[in-house]
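Q: Need the 3D shape of this:
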Amino acid sequence: MQIADLGDVRLHYRIDGDPDGAPVVFSNSLGTDMRLWDPILPLLPKGLKFIRYDKRGHGLSSTPAGPYTMGSLVRDVERLMDMLEIKDSLFVGLSIGGMTAQGLAVKRLDLVRAMVLSNTGAKIGTPEIWDQRIAAVKKDGIEALADGVMERWFSKAFRATSELELWRNMLVRTPAEGYWGCSAAISGTDFYTPTSGLRLPTLGIAGSEDGSTPPDLMRETTDLIPGSQFHLIRKAGHLPCVEQPEEYARVLTQFIHDTGHL
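A: Reported below is the predicted structural model:
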């Protein structure tokens, strides 16, 4: 575990795998930290360098005053990668992390040679929906939203297991300002036009029971980029890397090989 002091924010990051391997950068969803990727990392090929980080307002990173913009989230990981001298990464982003991936690829194609857009969209929800969620968190905290979020995140079968408590706890322990600050960043983002101009190997991954970014949205976003691939993971919601880690790792491994990243 290490901290990168970037001035206006301090990002918690971690590097696993082969320090000399080709870089794979992971960016996680709203209300989770880098442990989101724990289920799949042991299943991925050896010889790669895995970089994970907690975005601002999440995990062990600092929580600057909100609201945040997508530009600030993109700039955070851009500065982290520059600090670590990482270029030509395969960037895996889930939900808000997938929006960050799109923004980073548009801004700094030297940092991203291929990307995985998982359970995300070029635009997610409406400003009205996000305004309601932000107001609810400011008034009553994340706990008030937690059960509804679990329904959107996970399939009914997974919600019946004891493991659900781990993810619910991770959500409610997210700093409230970090949660609503990042919610504001999602609310203000529409990447349909910039993402449609991208030309890089792209894999879209959707969960069949995702209540936050449904498969149709994920397919629509992936289709903006010519030559992209799309994969639907069944019996999984918004976090298929948690519910179906073997399939998620298998699809990601195939994409790593297809793009010559290993």
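Q: okay, CA-based contacts and neighbour counts for the rest of this
A: Fine.
Q: For residue 205, give me its contacts.
A: Residue 205 makes contacts with 116-119, 218, 230-233, as judged by C-alpha atoms under 8 Å, 6 or more residues apart in numbering.
Q: what does residue 192 give?
A: When contacts are counted by C-alpha under 8 Å, 6+ apart, residue 192 touches 122-123, 221, 224.
Q: neighbour-wise, which of these leads?
A: residue 122 (25 neighbours; other C-alpha atoms under 10 Å).
Q: who's in contact with that one?
A: 99, 102, 189-192, 195, 221.
Q: what about 7 Å?
A: Residues near residue 122 by C-alpha atoms under 7 Å, 6 or more residues apart in numbering: 99, 190-192, 221.
Q: Now for residue 98: which residues touch it?
A: 117-118, 120.
Q: Filter those residues down to the buried ones, ChimeraX style.
A: Per 16 or more other C-alpha atoms under 10 Å, the buried members of the contacts of residue 98 correspond to this ChimeraX selection:
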select :117,118,120
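Q: any chance of the contacts of residue 98 in CSV, plus secondary structure and distance to residue 170?
A: What follows is the contacts of residue 98, written out as CSV (DSSP: H, G, I helix; E, B strand; the rest coil; distance: C-alpha to C-alpha, whole Å):
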residue, secondary structure, distance to residue 170
117, strand, 22
118, strand, 20
120, coil, 20
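Q: Specify the local secondary structure of the closest residue in space to residue 215 that isn't next to it in sequence.
A: In space, and not counting its chain neighbours, residue 215 is closest to residue 206: 5.2 Å by C-alpha to C-alpha, 6 or more residues apart in numbering. Put simply, residue 206 is strand when judged by DSSP: H, G, I helix; E, B strand; the rest coil.
Q: just to revisit the earlier point, among the contacts of residue 192, list the two that are farthest apart in space.
A: 123 and 224 (12.1 Å; C-alpha to C-alpha).
Q: how about this one, so we can line them up?
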Amino acid sequence: MTEQFNINQFNCSISGKGQTLIWAHGSTGCIQSEDAIGLYAWHRFPKKLQLIRYDAVGHGLSSAGKCVEDYLWPELANDMISVATHCKATSELILGGQSMGSATSLYAALKHPGMVKGLILMNPPNAWHSRAAQVDEYHKMAKAARIFGGKGLAKISAKHWDKLLPNWLINGHEHSVLGMLDGLKQMTSQTLDQLFRAAALNDLPNKQLLSGLTMPTLILAWHGDKTHPVETAIELHQTLPNSTLHIADSVDEVNEWPELISEFCFRL
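A: The predicted structure is shown next:
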């Protein structure tokens, strides 16, 4: 049974009992959009494990941020720990997320390493040198957000799936990938403007800091996604001393990810 509730400004859901995984979605996503996409299969997540999910600030049913700084990844990490604290999950946590959610998890682990037992990094975002090359693109997205808002950007994105997802994944999940836009449609122009301007400032922590994270880490990536280049996942794998990397090249391999996540949590 899944319980949905609010913690301060955050919409949260919790299910199961046992080892706790706190999961954060990607940018412009939310609990609803993850469920609509279907790739995560959270409904099959073992009940012997506790799963805590939440809508990040400005996303889904959570309250909007007040400024660009609220959407910076270190601040999102503080939000993740705040959710954990309110759920009385403050030790031996597994932190995980997709894209922005994986960045959030890394910053949270750096801030509170004693609380974190493991990490799951799905589709790590552009980082370091490759992210610097995308800064102008994030400013263009902020401008587009001010003009079109969430619904307008969702319509534009639906016509350019090849810029958002690998073609082989689109072809294999053509009936469910539209769910990816459910979260974007709900977002206001102001929120998206602040989010994309924050994206231009965001980056993963430097590798020297990351090399000090010794907890077991599962990294999941796929080929053919410019926003989540496999090179970032490989660099993280080379930097994090206790990490395992799975790179998918097909829908069948991506369909194995929910089981890989469950097995990782059970092993811990």
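Q: TM value for the aligned chains?
A: Laid over one another, the chains give 0.84 as their TM-score (TM-score structural alignment, normalised by the length of structure 1), with 247 aligned residues with a C-alpha RMSD of 2.3 Å.
Q: quick one, strands of the stretch 51-200 of structure 1?
A: 89-94, 112-118 (DSSP state E, counting those that start in this stretch).
Q: Can you get me a residue count around the aligned residue in structure 1 for residue 145 of structure 2?
A: In structure 1, the residue paired with residue 145 of structure 2 is residue 137, using TM-score structural alignment. A total of 17 residues lie near residue 137 of structure 1 under the criterion other C-alpha under 10 Å.
Q: Give the full set of residues in contact with residue 137 of structure 1.
A: 176, 180.
Q: In structure 2, what sits opposite residue 114 of structure 1 in the alignment?
A: In structure 2, residue 114 of structure 1 lands on residue 118 (TM-score structural alignment).
Q: Chain neighbours aside, what residue packs nearest to its match?
A: Per C-alpha to C-alpha, 6+ apart, closest to residue 118 of structure 2 is residue 94, 4.6 Å.
Q: Would you confirm that the one you found contacts residue 115?
A: No. Residue 94 of structure 2 is not in contact with residue 115 according to C-alpha atoms under 7 Å; the separation is 8.7 Å.
Q: neighbour-wise, which of these two wins?
A: With neighbours defined as other C-alpha under 10 Å, residue 94 of structure 2 and residue 115 compare such that residue 94 has more, 25 against 17.
Q: Now check that one against structure 1: what is it aligned to?
A: By TM-score structural alignment, residue 94 of structure 2 lines up with residue 90.
Q: now that match: how far from residue 98 of structure 1?
A: Separation of residue 90 of structure 1 from residue 98 of structure 1 (C-alpha to C-alpha, to the nearest Å): 12 Å.
Q: Also residue 260 of structure 1?
A: 21 Å.
Q: Same question for residue 241 of structure 1.
A: 14 Å.
Q: and if you look at residue 126 of structure 1?
A: 17 Å.
Q: My read is that residue 204 of structure 1 contacts residue 121, right?
A: No. Judged on C-alpha under 7 Å, residue 204 of structure 1 makes no contact with residue 121 at a distance of 9.8 Å.
Q: Show me whatever sits in contact with both of the two.
A: residue 218.
Q: Which one of these two is surrounded by more residues?
A: residue 121 (31 against 27).
Q: Contacts only, for the more buried one.
A: Per C-alpha under 7 Å, 6+ apart, neighbours of residue 121 of structure 1: 99, 213, 217-218, 221.
Q: go with 8 Å
A: Residue 121 of structure 1 neighbours (C-alpha under 8 Å, 6+ apart): 95, 98-99, 213, 217-218, 221.
Q: Assign a three-state SS to residue 13 of structure 2, would you?
A: Residue 13 of structure 2 ends up strand, using three-state DSSP.
Q: ok, and the closest non-adjacent residue to it?
A: residue 4 (4.2 Å).
Q: was I right about that neighbour contacting residue 14?
A: Yes. Using C-alpha atoms under 8 Å, residue 4 of structure 2 is in contact with residue 14, at 6.6 Å.
Q: Can you pick out the residue with more neighbours from the two?
A: residue 14 (19 against 13).
Q: Distance of the closest residue to the more buried one other than its chain neighbours relative to residue 116 of structure 2?
A: Counting by C-alpha to C-alpha, 6+ apart, residue 52 is the residue found nearest to residue 14 of structure 2 once chain neighbours are left out, at 4.5 Å. Relative to residue 116 of structure 2, residue 52 of structure 2 is positioned 14 Å away (C-alpha to C-alpha).
Q: one step back: looking at the contacts of residue 205 of structure 1, which is nearest residue 173 of structure 1?
A: residue 119 (22.2 Å).
Q: Can you give me the neighbour number for the closest one?
A: 31.
Q: so it touches residue 94, yeah?
A: Yes. Assessed by C-alpha under 8 Å, residue 119 of structure 1 is found in contact with residue 94 at 5.6 Å.
Q: Who are the contact partners of the closest residue to residue 95 of structure 1 other than its chain neighbours?
A: The shortest distance from residue 95 of structure 1 to any non-neighbouring residue, by C-alpha to C-alpha, 6+ apart, is to residue 120 (4.1 Å). By C-alpha under 8 Å, 6+ apart, the residues touching residue 120 of structure 1 are 94-99, 213, 217-218.
Q: what does stretch 183-196 of structure 2 correspond to over in structure 1?
A: Using TM-score structural alignment, stretch 183-196 of structure 2 pairs with 170-183 in structure 1.
Q: now stretch 231-245 of structure 2: which residue numbers in structure 1?
A: The aligned range for stretch 231-245 of structure 2 is 216-230, by TM-score structural alignment.
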